[in-house]
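# Build me a model:
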Amino acid sequence: MDTSILLFTRDLRVRDNPALAAACRAERVVPLFVLDETILRDAPANRVRFLLDGLADLRESLRGLGGDLVVRRGGTVDEVARLARRTGARSLHLAEERSAFAERRLGALRELDLEVTAHPGVTVVPPGAVTPAGGDHYRVFTPYWHKWSEIRHRPAAETPREVRLPPGLRPGRLPRLADLTSGTPSPRLARGGETAGRERMEAWLKEDAEVYDDVHDDLAAARTSRLSAHLKFGCVSPLELAGVAPEAFRRQLAWRDFHHQVAAAFPDLPRRDYRPRGTRWDGQEDALAAWREGMTGVPIVDAGMRQLRAEGFMHNRARMITASFLTRNLGVDWREGLRHFDRWLADGDVADNAGNWQWVAGTGNDTRPNRVLNPLRQAARFDPDGAYVRAHVPELADVPAPGVHRPWTMRAAPPGYPSPIIDLD
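Next up is the predicted model:
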């Protein structure tokens, strides 16, 4: 009996899943997810909760196709090898990833007695598919965007009509959150999974996509797609989204692909300056602590940091403001900010998170490395009425604009809210 193993990693969906479609060409298929101890050891609670949502939803979808999700816990390579012996599988399919960890995992899987095939699906355009003349990757976004826009994308993979498991195979149970982490997820963390992701995608396409270019920087409007975590876990196909979204949003997907091709060429992106500029970081620990807690006394910064803790998400414009404030105003090493974002973000993707932090810090792919985002000007432009600040900083809930962005100028300081830790004026 021809049996294939499908290893789910960052493609927790049945629609447009090239690895799943290829695996299902065999007579029998083992749809497998391994709760890898190497990854779970330091996994933040928000991403663990989002992952479990995705796995539960994926299991229901596979059961609807006559199959199931086989769940194992341990080392990925060991569990794949064990199932291959148990089922007689001769081939393995998985989504192609280009992180340092994924590359090591793929290398170890290729040493097994299996025909291993890595398929596209994590990004719209795979890293390495678009390269400049005489180089291995694009270092500047604009020429990459032009080439990305011209490339012919792969056709969407068909959803299998049936998933046939080998007889007698026990799927295994999905763990509870407490089995995997002692942390507590953010109280307003969004629900994960393909069903929730598609519901969110369809609602956004219907309600906000047409005006995305006009409203996506409006902090209070909160009319961004909110699909970043679903893209990170592959609950939504980036290719499908690119085919139906407006150009302004496709540009954001291209930025995501851009960071992935940078990280593939420079695996140390989360650890070392991509473009060393001799920057000396001299920020103090107490300033870093105030930033983490959303208690800097700069309302637009504190609003973003508090949204992060409450939702496991932060508006993209607020991410830029808070990152610029930490690195440019406080002089704190971008790696400290990266670690804090990674702790809380449900969409904490290694390539995107590190790429964006380095862009803001001036050590990455920004062609203007000395760029500084003045938080007060940003607040006046993108939260002119102060609604975003009041929504996330309750101490300022009754303060009208423009004082809500400069409470230190008021005759009576709002009770319970700190003075600014630096002089922005």
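# can we go C-alpha only for contacts and neighbour counts from here?
OK.
# just to confirm, which helix or strand has residue 118 in it?
According to DSSP states H and E, residue 118 maps onto strand 115-119.
# I misspoke; the intended subject was residue 29.
Assigned by DSSP H and E, residue 29 falls within strand 28-36.
# What residues sit buried inside that strand?
Residues 28, 29, 30, 31, 32, 33, 34, 35 are the ones in strand 28-36 that count as buried (16 or more other CA atoms under 10 Å).
# One more, please, to line up against the first structure:
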Amino acid sequence: MSVSIALFTGDLRLHDNPSLRGASGSADQVVPLFVVDHAIRDTGFPTPNRAAFLAGCLADLDARLRRTGARLAVRTGDVTEQVREVAAEAGAEQVHIAAGVSGYAQRREERLRRALESDGRLLVVHEAVVTAVAPGAVTPQGKDHYAVFTPYFRRWAEQGVRAPLPAPRRIPGARVRYGSLPSPSSLAAGTPSPTLPEGGETAARRRLGRWLDGPLEGYADGHDDLPGDLTSRLSPYLHFGCLSAAELVHRALALGGAGADAFVRQLAWRDFHHQVLAARPAAAHRDYRTRGDRWRADADEIDAWRAGRTGYPIVDAAMRQLRQEGWMHNRARLLAASFLTKTLYADWRTGARHFQELLVDADVANNQLNWQWAAGTGTDTRPNRVLNPLTQAQRFDPDGSYVRRYVPELAGIPGSAVHRPWRLPAAERAALEYPEPIVDLDVAAARFRRARGLDD
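All right, here's what the predicted structure looks like:
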């Protein structure tokens, strides 16, 4: 009987999984395989939050595979070596994998291809499933990527999104040594955030169903509302491949309306960043568009920002939400990033590393390039805009509910007064155990303008 391997990477799901479908259609039996990659582990990417979420994803994937007649085989080590060993053990003729987007994923594919060919086996690479539209599928004439979102989005919408595949009902499993599912502690040391979302395709589809049934309708008007939180919170599931971006586009557009259109536009933003990074891999660590910045490195200010102790409640609420949930509201991310890079004038890489440490959904494309956008070194067409935390708070958290949710020291302050606690009477202010602002906004804005040469 013929055997194929379905190698899971960033596609930890059964629905809309071309490589799993390809493996099932090419052989009598299939070995679903996941390798805990030492190369990725050694980069520091597996943090306590992502380790806990990944462990949940793999446990759920195994449970769903068992209902089809297969099981998830798990190995740890070098991907090429482990795949070769499993292929030899199972007698597999083919290994199926989704195309990679990152430079590392592309190098991994090439190593696998060469190794398998030397063993007389075939690597079959299927369309990338990290995005709705593959990086490189939409390009301007004479260039390898779009540097501005709006023209990219027009072409993206014209391109269309492939139809998602249904989940296979039956996957005959082959006999191999399956190994043990990893625990969070085996993937990364440390304690995860206390209110992490549950990992896995089952939880993802449950959350997706609830969101499509109601909140999506109000997304266009409410996606920036901090206390209302009409965001989908699906980003962790997209990052780990528990959900397909292509499926989300189709299901949202099938419902129609302004909310669906706004949500699909956000999915296109996600694709936009991936196509930028695919064309410019160095943007993960270097300025996409340098501004000649000489970033400040005030350790006390950066520590206060990380801890949610800047004295600006809206910024502190954002940073504490991140630590508590391993997730942050999209508007809060912009506020926190603008405050670090433009108000404190600290290097965007400092913020990107901190987000990378705590965010469950932190992938290189969206984390790094969103930070560059906020810092004005990326694709933003208004690179010197500064988001004032006080005016932003008044607009997106007018009654202070978001701040009071995450900054308990300020829970007793009514209404919008919570955004300016320094204006309280001295006795009330002294009893708050909340810090004074670490920087004057006007002084910081003038400093930033001088640094960027805007006053010349």
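# hmm, back to that, what does whichever helix or strand comes after the strand holding residue 118 of structure 1 correspond to over in structure 2?
For strand 115-119 of structure 1, the following helix or strand on the C-terminal side (DSSP H and E) is helix 141-150. Taking TM-score structural alignment as the measure, structure 2 aligns residues 149-158 with helix 141-150 of structure 1.
# how close does that stretch sit to structure 1?
Following the fit onto structure 1, the mean deviation recorded for stretch 149-158 of structure 2 is 0.6 Å by mean CA distance after the TM-score superposition for structure 1.
# Tell me which residues of that stretch come out buried.
If you call a residue buried by 16+ other CA under 10 Å, then stretch 149-158 of structure 2 has these buried ones: 149, 152, 153, 156.
# who's in contact with it?
For stretch 149-158 of structure 2, the surrounding residues in contact (CA atoms under 8 Å, 6 or more residues apart in numbering) are 133, 138, 139, 146, 265, 268, 269, 272, 379.
# need the contact list for the aligned residue in structure 1 for residue 187 of structure 2.
Under the alignment by TM-score structural alignment, residue 187 of structure 2 pairs with residue 180 in structure 1. Neighbouring residues of residue 180 of structure 1 by CA under 8 Å, 6+ apart: 40, 48.
# Residue 40 of structure 2: which of the contacts of stretch 149-158 of structure 2 is nearest?
residue 272 (24.1 Å; CA to CA).
# The one residue sitting closest to the centre of structure 2: what's it in contact with?
With distances taken as CA atoms, centre = their mean, the residue of structure 2 nearest its centroid is residue 361 (3.1 Å). By CA under 8 Å, 6+ apart, the contact list for residue 361 of structure 2 reads 50, 235, 236, 237, 238, 239, 240, 327.
# Check residue 389 of structure 1 too.
Shown in contact with residue 389 of structure 1 (CA under 8 Å, 6+ apart): 299, 300, 302, 303, 383, 396, 397, 404, 405.
# now residue 137 of structure 1
Contacts for residue 137 of structure 1 were tallied using CA under 8 Å, 6+ apart; they are 128, 130, 131, 261, 262, 265.
# swap in residue 87 of structure 1?
3, 166.
# What residue in structure 2 is paired with it?
The alignment partner of residue 87 of structure 1 in structure 2, by TM-score structural alignment, is residue 90.
# What is the neighbour count of the counterpart of residue 354 of structure 2 in structure 1?
Under the alignment (TM-score structural alignment), residue 354 of structure 2 maps onto residue 340 of structure 1. Using other CA atoms under 10 Å, residue 340 of structure 1 is surrounded by 14 other residues.
# Give the closest residue to residue 340 of structure 1 in space, chain neighbours not counted.
Spatial nearest neighbour of residue 340 of structure 1, excluding adjacent residues (CA to CA, 6 or more residues apart in numbering): residue 292 at 7.3 Å.
# do you know how far the one you found is from residue 11 of structure 1?
Taking CA to CA, to the nearest Å as the measure, residue 292 of structure 1 falls 31 Å from residue 11 of structure 1.
# same question, residue 269 of structure 1
Relative to residue 11 of structure 1, residue 269 of structure 1 is positioned 23 Å away (CA to CA).
# Perfect, I'm done here.
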